[in-house]
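# Model the following, please.
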Amino acid sequence: MEAEATSVRTWQMGVIPGLLQTGEYARELMTSIGMSEAVEEKVDALVEVRLARQVVLTRESPLTLWAIIAEGALRTRCVGEDVMRDQLGRLLNRGRRPNVTIQVLPSDSPPHVGQMGSYSVLGFENYADLDVVHVESLTSALYVEDGEQVGMYRDAFERLRAAALSVEQSAERIEQIWDEHGPR
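A predicted model of the protein is given here:
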């Protein structure tokens, strides 16, 4: 569906959105959440697929991505020394693209609708009634297609967008956290 979508609006509480991940961050993430030997054996292939999906951001008619990321996800400690620094650099770089918008929801924000969980709304130009919500869990994924429920997720995203730092302030916060990881 992502390849056919024209837009993705995503809220992520604990991780960097897959479309913005570096290979090393994705590898570390997948290795840490691998719940079976079968998953662990497929990490390289899963990382390759994750990175291949990112072509939607650079194709001729690129997907529009609006990502709201909880600040805590930006402060995750990674095993690899420069993994998070490189990941934050990727966010700063991708955030400069005209089709990518990144906002950060600060850790000290008051209670908000996003605390109910991460999700993505996949949009299909001129067909809002075909929008689909994707909710991922540890062992499965849920696809919400009911128009009323999709509308609730869209409204929740707008509330998160309003609560998050502006795009400019978000870039400054990401750069501040990037600087905290020290010089290369």
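# contacts and neighbour counts: CA atoms only from here.
Will do.
# Contacts for stretch 1-10, please.
Contact with stretch 1-10 is made by 17, 53, 56, 62-68, 118-125, 157, as judged by CA atoms under 8 Å, 6 or more residues apart in numbering.
# To which secondary structure element is A45 assigned?
Assigned by DSSP states H and E, A45 belongs to helix 43-53.
# tell me which strands and helices that helix is in contact with?
Contacts defined by 3 or more CA pairs under 8 Å, 6 or more residues apart in numbering; DSSP states H and E place helix 43-53 against helix 23-33.
# what angle separates the helix it packs on from helix 43-53?
Between helix 23-33 and helix 43-53, the angle comes out at 130 degrees (axes from the mean of the first three to the mean of the last three CA atoms, to 10 degrees).
# could you point out which element follows helix 23-33?
helix 37-41.
# which residues are contacting the helix or strand just after the helix holding A45?
Toward the C-terminus, helix 43-53 is succeeded by strand 64-70 as the next helix or strand (DSSP H and E). Strand 64-70 is contacted from outside by 6-17, 57, 99-107, 160-161, 164, using CA under 8 Å, 6+ apart.
# swap the cut-off to 6 Å and go again
By CA atoms under 6 Å, 6 or more residues apart in numbering, the residues outside strand 64-70 that reach it are 7-13, 99-105.
# Could you find which two of the residues you listed are furthest from each other?
Farthest pair in the contacts of strand 64-70 (CA to CA) is M13 and N99. Separation: 21.8 Å.
# quick one: which of those two has more around it?
M13 (21 against 16; other CA atoms under 10 Å).
# Another for comparison:
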Amino acid sequence: MTHVNVLDPGASPLDYYGYELRRYREAAGLTQKQLGAVINYTGSLVGQIETARKLPTQEFSERTDAALGTDGLLTRLLGLVLRSRLPAWFQQVAELEARATEISTFHTHLVHGLLQAPRYAKAVLGAMHQTDIDDRTAVRLARQRILEKERPPVLWAIVGEAALRQEIGGSEVMCDQLARLLVHEANPLVNIQVLPFAAGVHAGLQGPFDLFRFGGDPAIVYTEGYGQGHPTANPDTVRDCSLRYDHLQAAALSIKESAALIRRTMEERYEEK
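Sure thing, here's the model as predicted:
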């Protein structure tokens, strides 16, 4: 008799996903191999996801929902699953991103995670180690789905010129990343400004920060160190960082000028390499 792993759906969101996948598959009278054939995946992969040994993807979830008639259950669970795989100290930030009506970010040497292209994200996450790099990259990119919601937040992102010129992952990866920034050029909900080297002394010299604003709750400022995050709703801190952000926006290039600089940097620095 084949041994079937007993799943505890309360152990984690990934275990719950696997439990529901198995429950619906068995209710449909399909083996793992048969379901895999229907959705164009291997039965082995189905088994790994059912036993919480492998992260599901958006495509897998959508195909399985359609095949098993689950009314989108697995696709809805996927966001919870991926968010739970973030480092514990960062999970609160992902929650803030998901709830915010407006997000304002300032980063000098790195493109913000909500705007990262896949290969750029993979290069950043692999800077110290390659362990589970594909899964960690998928988890980071999953945060970007908040920009595709029916009512997405307004995103303002100030990016230091250094982030455009710091070659992460090679010229092809950087070209891809800068092209990703330009995709948002005509989107009024995603506004990207470049803080040029020529700005000199500016209000963000103490370091990067994010501002989250909500419909009815106090705004929150988030700063980050190595392996730890620092969110605060302290009114004085929020007021200070809001003022700093206003000054940074004034010092940054306009949205149109920023797009022109991004395009010029891509063409002159990366495309010919």
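# Just the TM-score for the two chains, thanks.
Once superposed, chain against chain, the TM-score is 0.91 (TM-score structural alignment, normalised by the length of the first structure); 177 aligned residues with a CA RMSD of 1.5 Å.
# where along the stretch 101-250 of the second structure do the helices fall?
All helices of the stretch 101-250 of the second structure, identified by DSSP state H, counting those that start in this stretch, fall at 118-125, 133-142, 161-165, 171-183, 235-251.
# Could you give the residue range in the first structure aligned to the next helix or strand after the longest one?
Meaning helix 235-251 of the second structure. Beyond helix 235-251 of the second structure on the C-terminal side, the first helix or strand identified by DSSP H and E is helix 255-265. On the first structure, the counterpart of helix 255-265 of the second structure by TM-score structural alignment is residues 167-177.
# returning to that earlier point: which one, of the helices of the stretch 101-250 of the second structure, ends up nearest to L14 of the second structure?
helix 133-142 (12.5 Å).
# Now that closest one on the first structure. Mean distance?
Average distance, helix 133-142 of the second structure versus aligned residues of the first structure after superposition (mean CA distance after the TM-score superposition for the first structure): 1.5 Å.
# Let me know whether E50 of the second structure touches G18 as I believe.
Yes - at 3.8 Å, E50 of the second structure and G18 qualify as touching, with contact defined as CA atoms under 6 Å.
# Show me what Y143 of the first structure aligns to in the second structure.
Here Y143 of the first structure is matched to P231 in the second structure, going by TM-score structural alignment.
# List the contacts of the nearest residue to its match once chain neighbours are set aside.
Distances taken as CA to CA, 6 or more residues apart in numbering place Y222 nearest to P231 of the second structure, at 4.2 Å, with adjacent residues excluded. The contact partners of Y222 of the second structure, by CA under 6 Å, 6+ apart, come to F209, D210, H230, P231.
# Which position in the first structure pairs with Y222 of the second structure?
So, by TM-score structural alignment, Y222 of the second structure is matched to H134.
# could the contacts of strand 64-70 of the first structure go into JSON lines alongside distance to A171 of the first structure?
Compiled in JSON lines, these are given as follows (distance: CA to CA, whole Å):
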{"residue": "S7", "distance to A171 of the first structure": "21"}
{"residue": "V8", "distance to A171 of the first structure": "20"}
{"residue": "R9", "distance to A171 of the first structure": "18"}
{"residue": "T10", "distance to A171 of the first structure": "17"}
{"residue": "W11", "distance to A171 of the first structure": "17"}
{"residue": "Q12", "distance to A171 of the first structure": "16"}
{"residue": "M13", "distance to A171 of the first structure": "17"}
{"residue": "N99", "distance to A171 of the first structure": "15"}
{"residue": "V100", "distance to A171 of the first structure": "12"}
{"residue": "T101", "distance to A171 of the first structure": "10"}
{"residue": "I102", "distance to A171 of the first structure": "8"}
{"residue": "Q103", "distance to A171 of the first structure": "8"}
{"residue": "V104", "distance to A171 of the first structure": "8"}
{"residue": "L105", "distance to A171 of the first structure": "12"}
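# any idea which of those residues has the most stuff around it?
V104 (29 neighbours).
# measure it to F157 of the first structure for me?
Distance from V104 of the first structure to F157 of the first structure, counting by CA to CA, to the nearest Å: 13 Å.
# repeat for I68 of the first structure
Plainly put, I68 of the first structure is 9 Å away from F157 of the first structure if you go by CA to CA.
# Among those two, which residue is more densely surrounded?
Using other CA under 10 Å as the criterion, I68 of the first structure and F157 rank with I68 on top: 27 against 23.
# filter the contacts of stretch 1-10 of the first structure to the buried ones?
The neighbour count (16 or more other CA atoms under 10 Å) marks 17, 56, 62-68, 118-124, 157 as buried among the contacts of stretch 1-10 of the first structure.
# number of nearby residues for the closest residue to L80 of the second structure other than its chain neighbours?
Leaving aside its sequence neighbours, L80 of the second structure sits nearest to P13 (CA to CA, 6+ apart; 6.5 Å). P13 of the second structure has 20 neighbours, counted by other CA under 10 Å.
# was I right about P13 of the second structure contacting G79?
No - using CA under 6 Å as the test, P13 of the second structure is too far from G79 to be in contact (9.6 Å).
# Quick check: the gap between A117 of the second structure and R140 of the second structure.
10 Å.
# And S61 of the second structure, by the same measure?
Distance from S61 of the second structure to R140 of the second structure, by CA to CA: 17 Å.
# repeat for S171 of the second structure
From S171 of the second structure to R140 of the second structure the distance is 22 Å (CA to CA).
# Mind checking which of these two has more residues around it?
R140 (22 against 16).
# Which residue in the first structure aligns with the more buried one?
In the first structure, R140 of the second structure lands on R50 (TM-score structural alignment).
# Who's the closest spatial neighbour of that match, skipping the chain neighbours?
In space, R50 of the first structure is closest to G18, 6.6 Å off (CA to CA, 6+ apart).
# if I line the two up, what does the one you found land on in the second structure?
By TM-score structural alignment, G18 of the first structure lines up with G113.
# Let me know how buried its match is, in neighbour terms.
So G113 of the second structure, with other CA under 10 Å, has 15 neighbours.
# Please tell me how far the aligned residue in the first structure for D246 of the second structure sits from P106 of the first structure.
Under the alignment (TM-score structural alignment), D246 of the second structure pairs with E158 of the first structure. Counting by CA to CA, the separation of E158 of the first structure from P106 of the first structure is 16 Å.
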